[in-house]
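A.B. asks: sequence unknown, structure follows:
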């Protein structure tokens, strides 16, 4: 065979075996270039009764840990044993009408193969027992059934590139993220058609698409963003978020500014919307949702702005309404409802623009407590472990003990209270950061921008499993170690959807993940996956200038640069070349 002519073909993939032989996948077969320099076409023995291999368009080649060569072709999947020169067809569970093209074969650290197909999605194949397990990728969108790339990331997740977007996948949890192009977001993936994925030695993820090359930095892979696009149930219908609640099925209920309640199903990636409808009593009262409360009796209480309270029976979806009726005793104090809480006696308390009410379950009515803040607005209310109720008016922190009937007041402009795992009380202020508080004496210490907080207007506080506090602000998110009194801040540059967070919109899930709502949707992340600040960044020299002019690379003895500045070990300059600039990237 004419070796030069034989190689004048398209080579789609190549691999090398343990002895040094090269195998090339071409448009018509597999070719072998052995260690003696001989080039030949693979001519294997075919298992009788199976689909013939010869003439196949070979797109992928991959050796498994047993030295068996797997070949992905336009006719399906084959495996070749070099020891006995036998080729066998491997049957994947295609439907009879489906295209059988193989587009990816990836060998992971556990020795199993991830096989991406054109029309049937992704399969995990065990070379040991030849078992096949389909990989469920949700949401299923147009062209996501074509899997063209698989790569393992620094956090142990797998990155799966399809014609319809990019999935992050965990063997334990399934799909953990989905990325697709959004014309409104310049930071989104440049094109849904993913051709290749590479995770480099630093843990950065490089994504090749039909729209160019994308880099997803490892530090930005932690924050998952969920945005709004009205009319498409793969998105929120409103971008401003005020409240969260998670039901027993793991669905996330989201209170929005003007889109009612959005119910997100992480399994499907789809949203259901509960919105106000005129002349329909069994709809919610208003589309501006400020608060949720699970009453532990099978009902979800919904605080609305101008619509009072809606109580949703979670089993039947029937909705009861409580509203302010002027002159009627026992009605809600005001239809502008800001927050709820349940005390240690399982009584429900309501913070409204007309003060504080307690719900009387026996009479289905409300008792007003004017002694707390008259008929004036209370923006939040929260119980502590000692039986106190903490609440924030427009200019005070009010601490009320219902059992002792005691009230303490402290001048403060606030948005939230949080009691941590050590029973310390933290207050989010809107002008002085966060404050460590005492129910008896008020503020003990403030932590604000001077101490490293992202912004003095603090909104919500949560605690992670390592006892760090996470504070949302109007200019980013802060992580705070109370013992070391150290802050670390995160902004949109770190992968957050937006720096402007919203009051009330924060929740920790049962598995330790955190939800924070903003004016541009919400972020979901696991604090344990947030990397420490990366100071080990390689520096690359990119240009040398003398008197503000770039120095060219030359071959002469007088040339300053004999090769690229990035590859130059030392420089020798004349005495009159005393103004120079070195540019670098990191």
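C.D. replies: Perfect, I can see it now. Predicted model only: the values in this text are computed from it and were never measured.
A.B. asks: when you work out contacts or count neighbours from here on, use the C-alpha atoms and nothing else.
C.D. replies: Noted.
A.B. asks: my read is that residue 505 contacts residue 516, right?
C.D. replies: Yes: when contacts are counted by CA atoms under 8 Å, residue 505 is listed as touching residue 516 (5.6 Å).
A.B. asks: one more to weigh against that first structure:
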């Protein structure tokens, strides 16, 4: 056979364009603002074509194939569960909301003189941050940004994103941190309970026992008022008024220019918990009135309010359907004022515990965060998936936070582990190991066959997961064993329906599920040691990339021809992978460049 070969002078960098060769990748930190750059086009030049001749292997040195019975259907199965989205135990139901929207109570305010002090904005301490790392102690794929990466504290109270992509991170005792993806700028404000930005870009900082600080970065000033008071919650509404809840004392409202300070005079608003403004500019407020927790809604004109129900939520969130989700002591709860309905999710639906925080991702899924667990509810609200974080967001008298950044990444502020970062547009991964039922935690290869089964190659074993039955079977080392200290299954591929190609360390296996047999080929370390990839051509021959170079094996004649790795055409001992393009050319990747073979 006469074959033309081209050598790519650019080398191994082109391997990224081959999906089958993409066995290693790097994950850029979402917060590395310089990581994503516009792709640059470069010239792609090939050397002058060369004619090559294959080296024929002596037929007497090629071991005869050996075939053994193997009926995978008869292998014992064991339960194997992957944490995927599962149907709710019962559908979510809505019930009528028993309240009278016409029963409005006039709001009364007292005006209070503003005692404030303005000074020069303090200078922050600048610290170089490390990139987020993988969160330990959980099976879910999450990143963690904590004191180990440079945050001043792991107790997070609030995270806000600025228009330039930077973040304000409020810690309780470690200070106020401005994080730009590389450095943190730490301002020495302690006991922070909440932060909020007004419409002019000033940052309001609510503290315990030290009132409110307003940081004006345009004027480089700090304004301090309500000194010695504990302010729990801040809300800048659509009218550019800042609402403030003082611990067990008052609910305050102030204009952004800090000229007028008022307090709600109605009984029962002395002990507020949390507030939020909805899409109609109503303000929802949880507070304690006459010894009972009450949820009230102030109208957009701020002239009256309506009591909705006896509940004092510590967190509010409005989803894209305008339902207001409330933290609840029993499950999760949502209210729709337009429909005048209440929705409850609890153990009847398969949701256990109480939701403390909420967020909605860009796919419309609702994230319900319990103390150290996340439950994600599907967009149609019929399925859910649970992920354990082992990172509490709720402790007595304390609660963390959650926000979605401009890229859609979920930031969860915990009380002991810093910030958790999760990309909802990714696969929401789970880490599986022997504790979940795998025969080994060291997985070297994957393949999904046309039946939907997942094949996983490890050392001496192949696990086969059947998602439809929730079971796993194992082809053990008694079948795919090789007397080698490096007996890992590095490559699995369904060459054609029910024909599974498996790396055999020395040579390879073919599993035929139709005939219920397994056949071993080329069981010799000098012929095809460590097969990294394989293709079947139109003649029925197998192209093999291996540690010995490139080989073509014909199972009908048990013949083998090779292009050794140290030949001038490959200039490398190892052929990493092989793919064929739409023109019938074979792309051969080595650890020293790339060759293109035109047959």
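C.D. replies: Right, received. Where do you want to start? Keep in mind the model is a prediction, meaning the values are calculated, not measured.
A.B. asks: before we move on, back to that, neighbour count winner among residue 505 and residue 516 of the first structure?
C.D. replies: Comparing residue 505 of the first structure with residue 516 by other CA atoms under 10 Å, the one with more neighbours is residue 516, at 30 against 26.
A.B. asks: which residue in the second structure lines up with that one?
C.D. replies: Under the alignment (TM-score structural alignment), residue 516 of the first structure pairs with residue 412 in the second structure.
A.B. asks: what's near enough to touch its match?
C.D. replies: For residue 412 of the second structure, the contact set (CA atoms under 8 Å, 6 or more residues apart in numbering) comprises 400, 401, 402, 403, 419, 420, 421.
A.B. asks: quick check: closest non-adjacent residue to it.
C.D. replies: Distances taken as CA to CA, 6 or more residues apart in numbering place residue 402 nearest to residue 412 of the second structure, at 4.4 Å, with adjacent residues excluded.
A.B. asks: cool, and residue 343 of the first structure?
C.D. replies: Using CA to CA, 6+ apart, the nearest residue to residue 343 of the first structure is residue 383, at 6.1 Å.
A.B. asks: burial check on that neighbour, number of neighbours?
C.D. replies: Neighbours around residue 383 of the first structure, by other CA under 10 Å: 21.
A.B. asks: just give me the match in the second structure for it.
C.D. replies: Counting by TM-score structural alignment, the partner of residue 383 of the first structure is residue 277.
A.B. asks: its match reaches residue 240, doesn't it?
C.D. replies: No: counting by CA under 8 Å, residue 277 of the second structure stays clear of residue 240, with 11.8 Å between them.
A.B. asks: how much space separates the match of residue 383 of the first structure from residue 314 of the second structure?
C.D. replies: For residue 277 of the second structure, the distance to residue 314 of the second structure (CA to CA, to the nearest Å) stands at 14 Å.
A.B. asks: residue in the first structure paired with residue 368 of the second structure?
C.D. replies: Using TM-score structural alignment, residue 368 of the second structure lines up with residue 471 in the first structure.
A.B. asks: which strand or helix spans that match?
C.D. replies: For residue 471 of the first structure, the host element (DSSP states H and E) is strand 469-473.
A.B. asks: what do you get for residue 372 of the first structure?
C.D. replies: Assessed by DSSP H and E, residue 372 of the first structure sits inside helix 370-373.
A.B. asks: what's the average distance for that helix when superposed on the second structure?
C.D. replies: When the second structure is superposed, helix 370-373 of the first structure averages 3.4 Å from its matched positions, counting by mean CA distance after the TM-score superposition for the first structure.
A.B. asks: buried ones in that helix, by neighbour count?
C.D. replies: Neighbour counts over helix 370-373 of the first structure (16 or more other CA atoms under 10 Å) mark 372, 373 as buried.
A.B. asks: got the contact list for the helix or strand immediately after it in the chain?
C.D. replies: Sequence-wise, the next helix or strand downstream of helix 370-373 of the first structure (DSSP H and E) is strand 378-383. Outside strand 378-383 of the first structure, the residues within contact range by CA under 8 Å, 6+ apart are 338-343, 349-356, 389-394, 415-418.
A.B. asks: try stretch 318-333 of the second structure
C.D. replies: Contacts of stretch 318-333 of the second structure (CA under 8 Å, 6+ apart): 278-279, 313-317, 334-337, 342-347, 351-360, 364, 366, 368.
A.B. asks: hmm, try it at 6 Å
C.D. replies: Stretch 318-333 of the second structure is contacted by residues 313-317, 334-336, 343-346, 353-356 when judged by CA atoms under 6 Å, 6 or more residues apart in numbering.
A.B. asks: which members of the residues you listed are the farthest-apart pair?
C.D. replies: 336 and 353 (22.4 Å; CA to CA).
A.B. asks: which residue lies nearest the spatial centre of the first structure?
C.D. replies: Centroid-nearest residue in the first structure: residue 224, 1.7 Å away (criterion: CA atoms, centre = their mean).
A.B. asks: residue contacts, that residue?
C.D. replies: The neighbourhood of residue 224 of the first structure, defined by CA under 6 Å, 6+ apart, consists of 523, 524.
A.B. asks: can you do 10 Å?
C.D. replies: The contact partners of residue 224 of the first structure, by CA atoms under 10 Å, 6 or more residues apart in numbering, come to 176-179, 495-497, 515, 522-526.
A.B. asks: preserved in the second structure, out of these?
C.D. replies: Contacts conserved in the second structure for the contacts of residue 224 of the first structure, using both residues aligned by TM-score structural alignment, their matches' CA atoms under 10 Å: 178, 179, 515, 522, 523, 524, 525, 526.
A.B. asks: ok now the host helix or strand of residue 72 of the first structure, how far from the chain's centre?
C.D. replies: Element membership of residue 72 of the first structure [criterion: DSSP H and E] is strand 69-73. Remark: strand 69-73 of the first structure is offset 34 Å from the chain centroid, using CA atoms, centre = their mean, to the nearest Å.
A.B. asks: could you do stretch 308-323 of the second structure as well?
C.D. replies: Computed by CA atoms, centre = their mean, the separation of stretch 308-323 of the second structure from the middle of its chain amounts to 26 Å.
A.B. asks: and it, which residues are buried?
C.D. replies: Going by neighbour count (16+ other CA under 10 Å), the buried part of stretch 308-323 of the second structure is 308, 311, 312, 313, 314, 315, 316, 317, 318, 319, 322, 323.
A.B. asks: do I have it right that the fourth one meets residue 354?
C.D. replies: This means residue 313 of the second structure. No: assessed by CA atoms under 10 Å, residue 313 of the second structure is found out of contact with residue 354, at 11.4 Å.
A.B. asks: pretty sure the residue nearest to residue 412 of the second structure contacts residue 158?
C.D. replies: Yes: between residue 402 of the second structure and residue 158 a contact is recorded at 7.7 Å, counting by CA under 10 Å.
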